[in-house]
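**Student:** coords please:
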Amino acid sequence: MPRGIRGTQQKSVTQDLEWWFHGPPCHRHHLVPWLTGSSPSPSTKALVPSHVIGFGSIVVAEGYDEENLVWWVHAWTFNTGGVISQVKEYVNTSVSVTRLGTTVAPPSEIVEPVASMCQCIWQSTLCDESVPGLILAI
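**Tutor:** Have a look, this model is predicted:
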């Protein structure tokens, strides 16, 4: 990333960025150095997403890194100021985004316990079936 952009990028990330990683350890240190501008190489190739979708304060991006032959999914959480506070990085992992909640019956209906609701709202499409799968609950 060019030096001028790095300063701007650093302002878009909280000082105490929470980062989760799932995938082969050899691909572990790509995204966070890029986000924070601490990458040793300013010419590190940026990952270009094939799909991007938002769910409230969470944005999910998916792509394929042809140079390293890996599928990737990133889930970015933004705080109320629009700054990235959490990044979940998945490499060679199938990800399903699931909304958790409860269904509430109208007051006129008598329902025993409140039923839980678990709805898959997005699933990665670029990886094949030979990779592990995870559920990202929101």
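
**Student:** from now on I want contacts and neighbour counts done on CA atoms only, so please keep to that.
**Tutor:** Noted.

**Student:** show me what counts as buried in stretch 125-138.
**Tutor:** For stretch 125-138, a neighbour-count test (16 or more other CA atoms under 10 Å) marks 126-127 as buried.

**Student:** can you list the neighbours in contact with it?
**Tutor:** With contacts defined as CA atoms under 8 Å, 6 or more residues apart in numbering, stretch 125-138 is touched by 62-64, 71, 92-100.

**Student:** neighbours around residue 56, how many?
**Tutor:** 9 (other CA atoms under 10 Å).

**Student:** how much space separates it from residue 82?
**Tutor:** 12 Å (CA to CA, to the nearest Å).

**Student:** one more: residue 13?
**Tutor:** Here residue 13 is placed at a distance of 9 Å from residue 82 (CA to CA).

**Student:** one more, for comparison:
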Amino acid sequence: MGRKPLGVRETERIDLLAASKLEKGGATAEGDEIGIDPAAETPEQRNKFLVLRLYEALNARDHAAVQSLLAPDLEWWFHGPPKHQQHMMRLLTTTTTTTTGSFRFVPRSVDALAASSGTVIAEGHERGCYWVHAWTVGPDGVITQLREYFNTDLTVTRLAAAVAAKCVWQSRRPDSATNSLPGLLLAL
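**Tutor:** The predicted model follows:
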């Protein structure tokens, strides 16, 4: 089966790892999911690809793969309207068994911040809801924390005693000119 271009409808299954590679003009080979030499990967790339694998497993409802990518004591924070709180939690705890009518998390962008923080930020939208996920990848290569923001603009800032605060990531909602949302600052 051939790969679909990135412009497919969000309701269709997208192989995020291959899409990331194809977006950069590359091709994927059998057995070579992303076409990158693992020895040449930076820690930021490893963290980003780990999160992309998690979204792929979540959308495929591959519960074994999801559990292998998460720490057993995953810390989860949620900010947003309570009615959306259940979407990711059901997927992470494998209580969703059907894909009919299920909420899908297909990121529009995924950015890995400095390896020292282990933070990977993903954002997207589904059914009129804008979401941002701030994942923390631990030193052992599993995801240890999720900070989930629904219908909230997010700015990520690095704070350090020796230097001034620096914005390292900011929401890029496609509807930001017409749709105002509350804003939050996430300090690392």
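
**Student:** got a list of what residue 60 of the first structure touches?
**Tutor:** Listed by CA under 8 Å, 6+ apart, the contact set of residue 60 of the first structure reads 52-54, 73-76.

**Student:** spatially nearest residue to it (excluding sequence neighbours)?
**Tutor:** What sits nearest to residue 60 of the first structure in space, not counting adjacent residues and going by CA to CA, 6 or more residues apart in numbering, is residue 75, at 4.4 Å.

**Student:** need the counterpart of that neighbour in the second structure.
**Tutor:** Mapped onto the second structure by TM-score structural alignment, residue 75 of the first structure lines up with residue 134.

**Student:** is it true that the residue nearest to residue 60 of the first structure touches residue 56?
**Tutor:** No: using CA atoms under 8 Å, residue 75 of the first structure is not in contact with residue 56, being 11.9 Å away.

**Student:** so where does the spatially closest residue to residue 18 of the first structure that is not a sequence neighbour fall, helix or strand?
**Tutor:** In this structure, residue 18 of the first structure finds its nearest non-sequential neighbour in residue 86, 4.6 Å apart by CA to CA, 6+ apart. Secondary-structure element containing residue 86 of the first structure, defined by DSSP states H and E: strand 84-91.

**Student:** so what's the residue count around residue 50 of the first structure?
**Tutor:** When neighbours are defined as other CA under 10 Å, residue 50 of the first structure has 11 of them.

**Student:** flag every buried residue along the longest helix anywhere in the first structure.
**Tutor:** Across the first structure, the longest stretch assigned as helix under DSSP state H is helix 3-11. The neighbour-count check on helix 3-11 of the first structure (16+ other CA under 10 Å) flags 6, 10 as buried.

**Student:** could you point out which element follows it?
**Tutor:** Once helix 3-11 of the first structure ends, the next helix or strand along the chain (criterion: DSSP H and E) is strand 13-22.

**Student:** corresponding residues in the second structure for that following strand?
**Tutor:** Aligned by TM-score structural alignment, strand 13-22 of the first structure falls on residues 70-79 of the second structure.

**Student:** the residue nearest in space to the middle of the first structure: which element?
**Tutor:** Geometric centre of the first structure, nearest residue: residue 75, 1.1 Å, by CA atoms, centre = their mean. In the assignment (DSSP H and E), residue 75 of the first structure maps to strand 70-78.
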